[in-house]
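1. Turn this into a structure:
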Amino acid sequence: MNNRIMYWLRRGLPILLLLIGPKLQADIVYPARLQLTETAPGVYEVFFVLPVIQGKILRAQAVFPEFCSSYSEPVTEVDSYQKKMRWQISCGENTLAGQQIGIDGLLGSQVDIMLEINTLDGRIYGSTLSPARAYYTIPEPPAFKDYVQIGTFPAGRFVLLQWGLAVLVLLYFLIFRNPDFRLLLITLSGGLALGFFLDHNEWLLVPSWAATLLPLGAAAVISLGAFVKKHTQNQAIGKTLIGICGVLAGAGFMEEGTPGGYTSAESGILLGFACLGFLLGTWILISIGRQTSRVLDLCPDSFRRTFILLFSGLALGAFLWQMSLFWVVPSMLPAIPLLLHSYILILVFWTFYSKVKMPDWVVWAGLIPGFVLGFSGLDIPYSPAIILSLQGALLLFIFFGKNPSKFWV
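-> The predicted structure is shown next:
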């Protein structure tokens, strides 16, 4: 009976997988934006785009400071979707810092307008104007106190508010008693700084739930090895997990409300002050964990062992509780392409039914160049069709029980 079931699974599921393909959908987007680019001192080129919805153009006008005046006549282009206007304004020797720029006429509409201001000194201001918030105040250039208020204090406070990370660090000290304080400090603070740097450059996008859920999962993992004899190896694994969780947590710092208009040099200074805050917050967090462990050292070993078991159970329970959110709100799960689902299932079939084993380095040899191409902004043309074709070929080999050569694999 089991052989018949496996036979039909081998014959039927590959056919179903062949039917899996990408769905192409097209969304109609009505882009609207106001872009100012400083081309000469005090002279800005204005690019204003309004949507055409059901044949009607939104009656809205750009509003600039009173000391700004038109420098050239607007050039207008209208099609079935957009109304584009280009002209220049002159603001003289006045600075735009502290002034308001906005849109008049958005009330009663549901259109959001993207605002972007580029200056000659490299500052880029961005915001989204809506009927409820139709004006944007250009911030002043940052001073020393701004770096401390925006970078150091929030970064230190951010670390102390990561309760999932606090549970992981405390459990690490409880299990391994007296780990290297300085190495752990460098690992966690360095991970936080690296995550913030990657997120600031938009090289790493982490969902908001990851900063709490993953440290709790890591705490549950290292608690499983609390009473295993390979103490040193488990400690290294725990330290690695703390560094990874630090990267994921740091990527969520200042995700919203980050001030705009910083030059590249000012962004670097802000990163340095944020790293100082990460270091201070991590030092306080690790110090609390170390002192808690030292207090428990004064208790009998049986009490310490029981406390570790209870705290590990608490971490596991908190992890399962956080995981329950995905059952309640399935939209929180990351969108995984169907091609990836089918590829994983095909690899499972290949493992069970093929006599030609696929080396692990083959998978990594494909993933690493793929990530490099993705970070570089390059794309392989017709990649979905190529992937479907290769998956179909593998399924045919599985279906007919043929074994291709290792070179073909």
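
2. all contacts plus neighbour counts: C-alpha atoms, from now on.
-> Fine.

3. residues in contact with L198?
-> By C-alpha atoms under 8 Å, 6 or more residues apart in numbering, the contact list for L198 reads L204, A251.

4. Repeat the analysis, applying 10 Å as the threshold.
-> When contacts are counted by C-alpha atoms under 10 Å, 6 or more residues apart in numbering, L198 touches L204, L205, V247, L248, G250, A251.

5. Please provide the structure for the following sequence as well, for comparison with the first:
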Amino acid sequence: MNNSFKKFIFLVLLGICLLKPADFRADIVYPARLELTETEPGVFNVFFTLPVINGKVIKASPILPGTCNNLSEPKITGTAYSKNLSWKISCNEEPFYGKQIGIEGLQGSQVEILLVINLLDGRSFNKKLSPSMAYFEVPYPPGFLELLKTGTFKGARTMLLQHYFYLLVFGLIFLLKVKNRKKYYLFLFLSILTGYFLGNFELIKIPGWMFPVSVLIALLLLGLKTSGLQNIQFSSLLILVPGLFLGNLLSIEKIDLVLTPGEELVFAIFFSLGIALGLLLVVILFSQLKNILKYFKVYKKFLPALSIIIGSLSLGLLIFELSLFWRTTSMLPQIPGISLLFILLIPLLISRRNLLASGFSFAIFSVFGLILLMNGFSIPYAEIMLLGLILLSLVFNLLKPVTPRIFFLVNITIGAVLAGNILGSYANDNLSFPLARSIGYLAMAIFLIGMIAGILPKRSTSKMYHRVWGLLLLSFGLMFFGNLFLEEYFDSLASEYVNGILPVPILSLILLIFTIIAWPRNRRIHKQMNLETRKPLLSISLLVLALILLPFHFGIKNPWYEAQKLDKQGMKLVMENVLSNTYTAFNEEDEEKLFEALSQNVDAELLDNVYLDSRRRLSMGLREGAEVSVEEVKLNELGDPAQKTDSDIFEYPVKWTVTARVRHLKHIHYRKNSYTGTVALKSIDNQWKISKISLSSEDRKVMAASNL
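-> Sure, this is the predicted structure:
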């Protein structure tokens, strides 16, 4: 008892010593800059920028080490807002370590200069120079012992600063029953380590809320299971997912040392040692507390109340953490709704005996779909196919008591591939680090599948829960169906119609005929034999397929179509289609395909002007390396046509908006360009093309992806 109590007090005091306040860093944009880049041993390119204030340049000059000599004269360039000087120096192959670099002439000004030094060994120094601190001494490289001390201390301290980490370990020690605890803690450490190194290599990135939310969900279910209030199947392997998230959060911790790539690897190893030390300290701390309770023989009596307390605390904290989403809606998870619906469907289909295998199957096939997307293969009509699979699964679940094994295998394989491909496509279009963020969301999906499957009772014991869950998902599926078809499909039908095309959904018509034929009928002989009418499982499945396959139709030319006889609503659809096709043509990387798409919507005499002007306006003000793609073209207003100069030409005053996605290396934002002008449409062989376009005003706005 005495030894356990002493260890407990010692660990508490040690933890308090390590919990000193965390520091924070922020990036600042500097109008003045001194940059030295080493190109050869001892040879540097120097770039010096000074701001122009009230038409005058600050009289400041760089102070370099005395061993450095100019190899070239400074070349002066600049703009109305800055003066730039660039030249080359030689420092006799002597390293900069221990030497001072600064700026002379800042006294009496408020100018701050960013000093950047890039060395051949991979080190990069960034320092702010100000009138009060105008010099920077380049530090010597850290030694092995300094890396060991800093890395270990930083790893342990960072672990012990994670508040939910304490709650997680406390719940594992007091509530989770495992046969080999030492082995389990080793697996937990390896999951944290995996998240840490994957985060360092930018292979997984998660939002900050994922770790606390996953911990609180796990502890809530553990509390319910231990207290006996709910019969829950809880897989101890699911705790490894919060460990993965914790490691990913640790990977974003900033370090003060400037390291080479090799030193960064050594530091990461010592940081991992600190993680192990922090985990060990907390495990020993709570284990000793558990031993104290056992010594006084109150542990078993205390356990039911403790499980209720932990469950209640987890529920309250979970509500608090989730309140972030309705206070700040832009923080909502960036997950396609159709993929989320499939994730919620899987627990309904799987049985408890194959929970682990189902989770791994989903992980493997969804990652496969993600890899296909990242390698440039986007599955055509993936959303429609996945929606059809979901609706068929829900029909089977409601009408058939037991899901056939082959049907489940088809769901988990094809559905997971489609869900991963859709998630990757969405992340690639809207998020920075799309691969890393997609993997993070898939890890959370596996965690949710396991948790929901553990909560749902077996179908044999309670059909009501499965029926309610299935009806809830079916209602969401029908909402997605309505959103997908009412907004997109019927708009496309109207667009085809005003362009002289009659859509014929031949596949849907054939399936509809088979639906009617296969519908079960209650004949007289069935009534006489007191036989129940069989459930229309096949017919409803065929009907679902018929609805899903509506977009796959044949287009035939409308023999009664005359372009000149369209009303204003029809011309509005035509104008929006032509403008949309014109702008989205610039998403083509192949110039020949781009011109071919433009030629189908723009008159030949106007083609070159439209190409050059649209390309200039879409890329105006962009940095080098940025990628632009048109996402949406919306017609805001179509006025009355002007006086016709030709029977085939209609000229309209128009207002329209073009939304384009701009992808930079580290982030994505959107541009909304609003235009006002006149657009003339010309009918050439019953096909509308732009024959004239003139702009009277243009307004550009930059928007964050979350505010779109």
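
6. TM-score them against each other, please.
-> Here the TM-score for the pair of chains, by TM-score structural alignment, normalised by the length of structure 1, is 0.69; 353 aligned residues with a C-alpha RMSD of 4.2 Å.

7. so which of the contacts of L198 of structure 1 comes closest to F176 of structure 1?
-> Taking C-alpha to C-alpha as the measure, F176 of structure 1 lies nearest V247 of those, at 22.2 Å.

8. OK, contacts around the closest one?
-> Counting by C-alpha under 10 Å, 6+ apart, V247 of structure 1 has contacts 187-199, 204, 206, 211, 241.

9. again, but for I269 of structure 1
-> F144, Y147, G151, Y262, T263, C275.

10. can you put those in a markdown table and add neighbour count, distance to L333 of structure 1 and secondary structure?
-> Converted to a markdown table, those look like this (neighbours: other C-alpha atoms under 10 Å; distance: C-alpha to C-alpha, whole Å; DSSP: H, G, I helix; E, B strand; the rest coil):
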| residue | neighbour count | distance to L333 of structure 1 | secondary structure |
| --- | --- | --- | --- |
| F144 | 10 | 41 | helix |
| Y147 | 19 | 35 | helix |
| G151 | 24 | 31 | helix |
| Y262 | 20 | 34 | coil |
| T263 | 15 | 36 | coil |
| C275 | 24 | 31 | helix |
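
11. Of those, just say which sits nearest to F181 of structure 1.
-> Nearest member of those to F181 of structure 1, counting by C-alpha to C-alpha, is C275, at 18.0 Å.

12. Go ahead and confirm the closest one touches I150.
-> No - counting by C-alpha atoms under 10 Å, C275 of structure 1 sits too far from I150 to count as a contact (11.8 Å).

13. that older thread, now, the contacts of V247 of structure 1 that are in helices?
-> Secondary structure from DSSP state H places 187-199, 211, 241 of those in helices.

14. Which stretches in the stretch 151-300 of structure 1 count as helices?
-> In the stretch 151-300 of structure 1, the helices defined using DSSP state H, counting those that start in this stretch lie at 153-160, 163-176, 181-200, 210-224, 231-250, 264-297.

15. quick check, distance from the helix or strand that comes right after the last one to the centre of its chain.
-> Heading C-terminal from helix 264-297 of structure 1, the first helix or strand you meet, by DSSP states H and E, is helix 301-328. Centroid displacement of helix 301-328 of structure 1 relative to its chain, using C-alpha atoms, centre = their mean, to the nearest Å, is 27 Å.

16. Report the buried residues of the very next helix or strand once past helix 301-328 of structure 1.
-> Per DSSP H and E, the first helix or strand lying C-terminal to helix 301-328 of structure 1 is helix 338-353. Buried residues in helix 338-353 of structure 1, counted by 16 or more other C-alpha atoms under 10 Å: L339, S342, Y343, I346, L347, F349, W350, Y353.

17. so who does N428 of structure 2 touch?
-> Per C-alpha under 10 Å, 6+ apart, neighbours of N428 of structure 2: L373, M374, I422, P434, L435, R437, S438, R663, I668.

18. Please, which helix or strand holds it?
-> Secondary structure from DSSP H and E places N428 of structure 2 in helix 416-430.

19. So for that helix, what gets flagged as buried?
-> Neighbour-count burial for helix 416-430 of structure 2, with 16+ other C-alpha under 10 Å as criterion, is recorded at 416-430.

20. likewise stretch 268-281 of structure 2?
-> Across stretch 268-281 of structure 2, burial judged by 16+ other C-alpha under 10 Å covers 268-279, 281.

21. Tell me the one of these nearest S691 of structure 2?
-> A268 (62.5 Å).

22. Next up, the contacts around that closest one.
-> For A268 of structure 2, the contacting residues are L147, L148, G151, T152, G155, L193, Y196, F197, N200, S251, G262, G274, by C-alpha under 10 Å, 6+ apart.
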